[in-house]
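Colleague: just coords:
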């Protein structure tokens, strides 16, 4: 197998197998948007990206979109009554498909996104020896402020294994870096902070007419002159009960504003019941999932965006609101504290404090000049700090470290190799299990008995596997041999 060596800093031949449980049009939370835009940006930089994900109605199992290859595993035959069991079953399908891809194609890295694909990522890393990079978008212990049952502890265990066995770990904020160190004992030297980003061009469309938008949202939806927007999952950690309570206060004070809540999640019915109980049906509208066009129209037609989370590693929806040129109000927690500078790029309030939140919303509704100033400052900041081009470049540097990490070795001099019986014995032992693309004992013996070949042996550790690197003439190509349960698997070396 001929391999073209890639010099350090050159990414043109790098291929990444990207694992994500959600990918457009499946959009549950921020991971889908993140993986989509990161993959597109990596492709623009010459990286080969193949996304392995779960299927979604009316999508193809194999397709190429924006230069990104996509493979989807079928979920229709898997029961969804138990989410954890469903994830386990979907990971089994992912492992099967992933191994097919690894047999048929050359990949340099596996990049996993969160625990939902953790089992597949770990198994593909173990069976192939290909370096694993994991992006931790959020954690179970963070979402729940603790671990209280076996369900949560199982998720935490998967997260722990991902962090432990990944060559490199990516998180989205300094807050998350500290969180991983404290709650997982993670080695900070292998954690990189790569903030989320936003494609500003997505939000450059003209503002829709508010009355027309109200009609599109459904019968009975009448928008006030001022619209406050929330976009995100409907889960406890998003602080939506606080937002509803704050809006009740504003309504009691005769503040004319409409709250639109966009998203799906397990507490949707509870939120709907709370709105009804407080008599706010004409003021607060929970509209569920919306498509891309409607989402952009909502951003562009709203006056204020609010994210009232009690736990938030980053908050990509805040960047989308800033790109739409609307002022933001966020809780002073987690990654939100790093994105928003109070009084400069947005307003912050104390988490779980409806009085503080109501006061911040009222201030922006009443002080138009402040709202415009915050909007302008935030928009300028986006281009400097939160573009996908910047995020992709930082991710590439992580990929480089992940690949070079396994090459931190002490090379055995050529003239010493054939006289070192322990190394020769190790070669035979490791090559004893043969498989597809593996070196047989006979092939290893041929190499060992050919002293004319400039051969170097390097010993080290990759997750639970060792590895070998050989420089073999006459091809003069750099080749890495990963040690896996299948034998010594041949692969091109990268970034070396």
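Modeller: Cool, the structure landed. Worth saying up front: this structure is predicted, and the values here are computed from it rather than measured.
Colleague: CA atoms for contacts and neighbours, from now on please.
Modeller: Fine.
Colleague: could you pull out the strands for the stretch 151-300 of the chain?
Modeller: Applying DSSP state E, counting those that start in this stretch to the stretch 151-300 of the chain gives strands spanning 168-171, 191-193, 227-231, 258-262, 284-288.
Colleague: Compare the ones you listed and report which one is nearest to residue 328.
Modeller: Between residue 328 and the strands of the stretch 151-300 of the chain, the shortest gap by Cα to Cα is with strand 227-231, which sits at 9.6 Å.
Colleague: contact partners of that closest one?
Modeller: The contact list for strand 227-231 (Cα atoms under 8 Å, 6 or more residues apart in numbering) reads 257-263, 298-299, 301-307, 317.
Colleague: how about a cut-off of 6 Å?
Modeller: Applying Cα atoms under 6 Å, 6 or more residues apart in numbering, the contact partners of strand 227-231 are 257-262, 302-306.
Colleague: Stretch 95-111 too?
Modeller: Residues contacting stretch 95-111 (Cα under 6 Å, 6+ apart): 15-18, 120, 130-134.
Colleague: can we see that at 7 Å?
Modeller: Applying Cα atoms under 7 Å, 6 or more residues apart in numbering, the contact partners of stretch 95-111 are 14-19, 120, 123-124, 130-134.
Colleague: now swap in stretch 314-331 and tell me
Modeller: 30, 172-173, 196, 198, 200, 203, 231, 299-300, 303-309, 334-336, 346-351, 360, 371, 374-375, 378-379.
Colleague: Pasting the second one now:
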């Protein structure tokens, strides 16, 4: 068996890609990595379900991909897959769609995670067809469990043909469902029950596919963590959680790669000049808020007669993001602090109902905008705000925090996961970029938002120093009147130093090399 000597051809499997389908941070980081690798001369192909999207300029590939699957009921279920190929911002993208009604009703459905287990299964069948027609790449980069079965099928099929195809499995958000072996098997998703070489601390051991699947009780994440050559996470803390859950034996085949952003404060300032003839945040802030209130659907009410400090938060309206904690904290904030949440609805109606009830308790101080706000206005809102808040209960990385820092807005975050890792607290480090608070601690969150908000507000207006609750931040303001403006410059410099696309691309390439080495060991096991 042989393995690649170097990495050039890369297939990235994903369910999200900004410009086609995006729900969360995954949809931003994958294009960013792909564009940067393409610039470096790598042959990158994105493969993902169409989710019913047919982008302008995409053309159908001349490729037949038909077959049958057999359910536990013994009934035959034919599938007929089609492929659309195009280029998005310089990156080649292949979309998998259904050609028959039955297949289309699974693959060509919005939102992206509708029928997710079946989309994942048909994606596996699709990449198998692509590999038979165009050959195997030098590496498979699968992202989250939805792409895991597809990556596993390519790895197993290539190995049966004498090729140790490197597989990097990257976890952006932990967790996956569990299914009986029939789901993964040749009868349904296509995995043959053959002998697998599984890394075990210092050597590879041998297990049949079914035995490996059953050893994980059918959990897809567990299965791919054991099967893949290398496991990547988006933060060091997430990697440590992975080792805790699966054991020290996986440490030798793990790596982490921080997410990054291409957001540019210069571009946002140029947009501010075009729209408002100024880039001064204080002159933009409340004009922009007024426009948003008139243009978009909102929950709650904002009284703008006594506004001073603006706080922004954004993300999916799910308990994970902790918006209920933020709304409880808003009860403790003075009326002069206004909170705007840019919320993406994902169908969690009970949580949305809970948030709407909480909004009644912060009437006049807090709103949730539930429409998609175009990126130019979204960036301007964050740029012009005093504080960006991330009160998440679980956050492997938290790309929205990095985006806010890139625009010069300091952040208040829960001290968890990637957030606790990349945020240095101003209370202990004058070169910090925000404040870390205990998860679900409403009082500390309110104090942090008020203190950081008025630290920045004081540097703008010379007012509000008496409202800075934390003594450490008040001392910073007393020593340096314009410290809030200096803080904005620090946040931008911090992102430029660590969290730009070239940094993510380089760390991803290091993970690719580790996967290639592990595949070499596998080939010689």
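Modeller: Okay, I see it. What you are looking at is a predicted structure, and each value in this text was computed from that prediction instead of being measured.
Colleague: Could you tell me how far residue 55 of the first structure is located from residue 70 of the first structure?
Modeller: 10 Å (Cα to Cα, to the nearest Å).
Colleague: Which of the two has more residues huddled nearby?
Modeller: Between residue 55 of the first structure and residue 70, counted using other Cα atoms under 10 Å, the more crowded position is residue 55 (22 against 19).
Colleague: Give the equivalent position in the first structure for residue 519 of the second structure.
Modeller: For residue 519 of the second structure, the aligned position in the first structure is occupied by residue 406, per TM-score structural alignment.
Colleague: Residue 30 of the second structure contacts residue 15, doesn't it?
Modeller: No - at 9.8 Å, residue 30 of the second structure does not count as touching residue 15 under the criterion of Cα atoms under 7 Å.
Colleague: for the residue mapped onto residue 391 of the second structure from the first structure, what are its contacts?
Modeller: Mapped onto the first structure by TM-score structural alignment, residue 391 of the second structure lines up with residue 308. For residue 308 of the first structure, the contact set (Cα under 7 Å, 6+ apart) comprises 238-240, 243, 330-331, 351.
Colleague: can you tell me which of those residues are in helices?
Modeller: 240, 243 (DSSP state H).
Colleague: Check the contacts of residue 308 of the first structure for burial and list the buried ones.
Modeller: Using 16 or more other Cα atoms under 10 Å as the burial test, those include 238-240, 243, 330-331, 351 as buried.
Colleague: Distance from the chain centre to stretch 344-352 of the first structure, please.
Modeller: Distance, stretch centre to chain centre, for stretch 344-352 of the first structure: 25 Å (Cα atoms, centre = their mean, to the nearest Å).
Colleague: Name the residues of that stretch that come out as buried.
Modeller: For stretch 344-352 of the first structure, the neighbour count (16+ other Cα under 10 Å) marks 345-349, 351-352 as buried.
Colleague: Repeat that for stretch 253-264 of the second structure.
Modeller: In terms of neighbour count (16+ other Cα under 10 Å), stretch 253-264 of the second structure has its buried residues at 253-263.
Colleague: Where do the strands of the stretch 1-150 of the second structure begin and end?
Modeller: Under DSSP E, counting those that start in this stretch, the stretch 1-150 of the second structure gives strands at 9-13, 43-49, 59-60, 65-70, 76-88, 91-98, 139-143.
Colleague: how about residue 64 of the first structure, what's its match in the second structure?
Modeller: That one, residue 64 of the first structure, aligns with residue 87 by TM-score structural alignment.
Colleague: Next one: that match from residue 94 of the second structure, what distance?
Modeller: Note on residue 87 of the second structure: its distance to residue 94 of the second structure, by Cα to Cα, is 9 Å.
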